[in-house]
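S.K.: Quick one, structure for this:
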Amino acid sequence: MIPDLAPTLPRAEALRQLTRAFAAAGLANPRGDARFLAEHALGLSSSELILHGQAPLGESGAQALGEAAARRLAGEPVARILGAWEFWGLPFRLSPETLVPRPDTETLVAAALPLFPERHRPLRLIDLGTGSGCILVALLHERPEAFGIGLDRSQDALATAKANAEANGVASRAAFLRGSWLDALAGPFDLIVSNPPYIGTGVIPTLDAEVREHDPPAALDGGPDGLDAYRAILGNIAQRPGLLAAHGVVALEIGYDQATAVTELARKAGFSDVTVARDLAGQARVVTLRPSLSVR
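M.R.: Next up, the predicted model:
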């Protein structure tokens, strides 16, 4: 039930009422959701919300917060309501054709950076299926001499990624191209990264409603067994050895149960050095791949 948020209601009390309503609705993070939406709707920082908690909502604040609460109680994720989310400590704008950046994907950035530990080493990167650009932008933020390409089939996603690169100060070292995986690209790349679609087609109807109904289907559907994108990426690298630099590395996010299958695909494609990194929950989340001499 949506609480009655009157314009005269103090902000702190509105926050308490929202938290209770979200908890009663069974939302996983009622306090955090209420705080994020209150800050967004009222245009306040966390500290301002605390320091000025006794100030009334006001007409516009009450209306904006009520509308945001209604959307959340209808099942829309907080990040979609805000239109933005944080990743790797950086802000990212979202759009309908981009995934919400998730903490699990930070494992990909964390696994890739130690592969090139020299911060100022020049690197050429490519992020396949870049979406919001969060992976590419985070890597460019950490490696100031790197240049990166974000590739995506969605023009909407590419526009969003470009805007995020500009907002985070790396646009001069980034390019965004429309295309499918590695088709029509020329290497060599020092690092190829991707968080591709990896959900099996038949599994998508069973996903949580916040994912199933609000994330773009093209960013989720990995084909019947969830492995279509990995076959395309690894097969392309195997067939076109010039795509990967002599000491280049591929880093791919995977589903929690896909480590064995993706490792097998990688070995068949000629990758002799395969490492699996785990996320904070202990689940296999990223495979890093180095090719054998015959593939270089």
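S.K.: contacts and neighbour counts: CA atoms only from here.
M.R.: Fine.
S.K.: for the residue nearest to residue 155 when sequence neighbours are not counted, what are its contacts?
M.R.: Distances taken as Cα to Cα, 6 or more residues apart in numbering put residue 178 closest to residue 155, at 6.8 Å, once the chain neighbours are dropped. By Cα atoms under 8 Å, 6 or more residues apart in numbering, residue 178 lies in contact with 151, 152, 153, 154, 155, 158.
S.K.: Identify the farthest-apart pair in these.
M.R.: By the measure Cα to Cα, 151 and 155 form the most distant pair in the contacts of residue 178, at 10.0 Å.
S.K.: which of these two has more neighbours?
M.R.: It is residue 151, of residue 151 and residue 155, that has more neighbours when counted by other Cα atoms under 10 Å, with 27 against 16.
S.K.: so that one touches residue 130, yeah?
M.R.: Yes. Counting by Cα atoms under 8 Å, residue 151 does reach residue 130; the two are 5.6 Å apart.
S.K.: let's see this one next to it:
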Amino acid sequence: MSPVSPARIDEVLRDARARVVRAGLEHADAELLLAHTLGKSRSWLYAHGEDVLPDEPAQRYAAFLDRRIAGEPLAYLTGRKGFWRFELNVTPDTLIPRPETELLVELALAHLPRDRPVRVADLGTGSGAIALAIAYERPRAHVVAIDASVAALEVARENAKALRLTNVEFRLGDWCAPLADDTFDVIASNPPYIALGDLHLEDLRYEPASALTSGHDGLDAIRAILRDAASHLAPGGALFVEHGYRQGAKVRALFDAARLRDVETANDVEKRERVTSGVKG
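M.R.: The predicted structure is shown next:
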């Protein structure tokens, strides 16, 4: 931990911004961590720049800053991550929600009518990001959120409670197994899709490996989902799966093999193939 001496908030932030930028991070990380440490907003920091930072929060802030510079994700340090229209609690038991996953939510919502009850399943819900976004936008939907991790499901439950969403049911288990004999208008999933041994895993070392990797080509989880998903879709129901930007062709082939129709892949904001969907005939 770096040594700390009493200093004004604006001085502490000046030095912290310089450190995080030298580490290749965004300077805003320094402000967000100090705001989190003090339980204040970033605007409060600007308004109180001449205040002296007391020793105890200064020590905690220095520890947070050292951990961030060492590579620990900001979301795990603050316990919060923005997604869709809200902030979610996240822990190291859950994958950190990414902006590209909002594309999957948009596509699923486009398939779901607003004027009647519908049923939705989110496989591998993690923090609940997909399930809660759909439940929020479709109050008449009954959303089943599934995860194999007890700890992750507890985080998702806490998020649903904080958002006062009462139309979400939580089930423990792997992929489609907890769906029993139920059928759904939409099944959505952001499963692990990184290949074992991928060099990018070092950058993701703080996140749960079970939510990241899936076999030698990264597609084992998607294969498991497609093995059973069609039997849980109502006629006209659709499956939406997020995947890596180089996996589109292989995922479409898996969708075709599962005898889903209207198979197509949507691109994310960076024009990369990101979400493949198919409809039950």
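S.K.: And the TM-score, once the two are fitted together?
M.R.: Scored against TM-score structural alignment, normalised by the length of the second structure, the superposed chains reach a TM-score of 0.95; 280 aligned residues with a Cα RMSD of 1.5 Å.
S.K.: shared neighbours, residue 151 and residue 130 of the first structure?
M.R.: residue 158.
S.K.: What span of the second structure is stretch 129-147 of the first structure aligned with?
M.R.: Under the alignment (TM-score structural alignment), stretch 129-147 of the first structure falls on residues 124-142 in the second structure.
S.K.: Report how far apart the opening and closing residues of that stretch are.
M.R.: End-to-end distance of stretch 124-142 of the second structure: 17 Å, with Cα to Cα, to the nearest Å as the criterion.
S.K.: hang on, the earlier thing: what about the second structure, which of the contacts of residue 178 of the first structure hold up?
M.R.: With the contact criterion set to both residues aligned by TM-score structural alignment, their matches' Cα atoms under 8 Å, these that also touch in the second structure are 151, 152, 153, 154, 155, 158.
S.K.: I figured the third one was touching residue 183, is that so?
M.R.: No. With contact defined as Cα under 8 Å, residue 153 of the first structure and residue 183 do not form a contacting pair (11.3 Å).
S.K.: neighbour count winner among these two?
M.R.: Applying other Cα under 10 Å to residue 153 of the first structure and residue 183 shows that residue 153 carries more neighbours, namely 17 against 10.
S.K.: Please tell me how far the equivalent of the residue nearest to residue 155 of the first structure over in the second structure sits from residue 184 of the second structure.
M.R.: Counting by TM-score structural alignment, residue 178 of the first structure corresponds to residue 172 in the second structure. Per Cα to Cα, residue 172 of the second structure is found 18 Å from residue 184 of the second structure.
S.K.: again, but for residue 153 of the second structure
M.R.: Residue 153 of the second structure is 20 Å from residue 184 of the second structure, where distance means Cα to Cα.
S.K.: With residue 250 of the second structure instead?
M.R.: Counting by Cα to Cα, the separation of residue 250 of the second structure from residue 184 of the second structure is 25 Å.
S.K.: And residue 121 of the second structure, by the same measure?
M.R.: According to Cα to Cα, residue 121 of the second structure stands 7 Å off from residue 184 of the second structure.
S.K.: now residue 6 of the second structure
M.R.: Counting by Cα to Cα - residue 6 of the second structure and residue 184 of the second structure are separated by 59 Å.
S.K.: How about residue 100 of the second structure?
M.R.: In this view, residue 100 of the second structure and residue 184 of the second structure are 24 Å apart by Cα to Cα.
S.K.: higher neighbour count, those two?
M.R.: Between residue 100 of the second structure and residue 184, residue 184 has the larger neighbour count (other Cα under 10 Å), namely 24 against 15.
S.K.: Contact partners for whichever residue in the first structure pairs up with the more buried one?
M.R.: Taking TM-score structural alignment, residue 184 of the second structure has residue 189 as its aligned residue in the first structure. Going by Cα under 8 Å, 6+ apart, residue 189 of the first structure touches 123, 124, 125, 126, 243, 244, 245, 248.
S.K.: of all those, which two lie farthest apart?
M.R.: Using Cα to Cα, the contacts of residue 189 of the first structure span at most 13.8 Å, a distance reached by 123 and 243.
S.K.: what helix or strand does the nearest residue to residue 49 of the first structure once chain neighbours are set aside sit in?
M.R.: Of all residues not flanking residue 49 of the first structure in the chain, residue 39 sits nearest, at 6.9 Å (Cα to Cα, 6+ apart). Element membership of residue 39 of the first structure [criterion: DSSP states H and E] is helix 30-42.
S.K.: what's the counterpart of residue 53 of the second structure in the first structure?
M.R.: The alignment partner of residue 53 of the second structure in the first structure, by TM-score structural alignment, is residue 57.
S.K.: Its match: what's it in contact with?
M.R.: 6, 7, 8, 9, 10, 11, 14, 42.
S.K.: biggest strand in the first structure, by residue count?
M.R.: Across the first structure, the longest stretch assigned as strand under DSSP state E is strand 244-253.
S.K.: quick one: that strand to the second structure mean distance?
M.R.: By mean Cα distance after the TM-score superposition for the first structure, the fitted strand 244-253 of the first structure averages 1.0 Å away from its aligned residues in the second structure.
S.K.: Which stretches in the stretch 151-296 of the first structure count as strands?
M.R.: With strands called from DSSP state E, counting those that start in this stretch, the stretch 151-296 of the first structure shows them at 174-178, 189-194, 244-253, 271-278, 284-291.
S.K.: I meant to write the stretch 1-150 of the second structure there.
M.R.: With DSSP E, counting those that start in this stretch as the criterion, the stretch 1-150 of the second structure has strands at 7-8, 52-53, 80-83, 86-89, 118-123, 141-147.
S.K.: Export those strands to TSV and append columns for distance to residue 208 of the second structure.
M.R.: Output for those, formatted as TSV (distance: least, Cα to Cα, whole Å):
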stretch	distance to residue 208 of the second structure
strand 7-8	37
strand 52-53	35
strand 80-83	16
strand 86-89	16
strand 118-123	16
strand 141-147	13
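S.K.: Nearest to residue 168 of the second structure among those would be which one?
M.R.: Closest approach to residue 168 of the second structure among the strands of the stretch 1-150 of the second structure (Cα to Cα): strand 141-147, 4.7 Å.
S.K.: how much does that closest one stray from the first structure?
M.R.: Overlaying the first structure shows strand 141-147 of the second structure at a mean distance of 0.9 Å from the equivalent residues (mean Cα distance after the TM-score superposition for the first structure).
S.K.: who does that strand touch, helix- and strand-wise?
M.R.: The contact analysis (3 or more Cα pairs under 8 Å, 6 or more residues apart in numbering; DSSP states H and E) places strand 141-147 of the second structure against strand 118-123, helix 129-137, strand 168-172.
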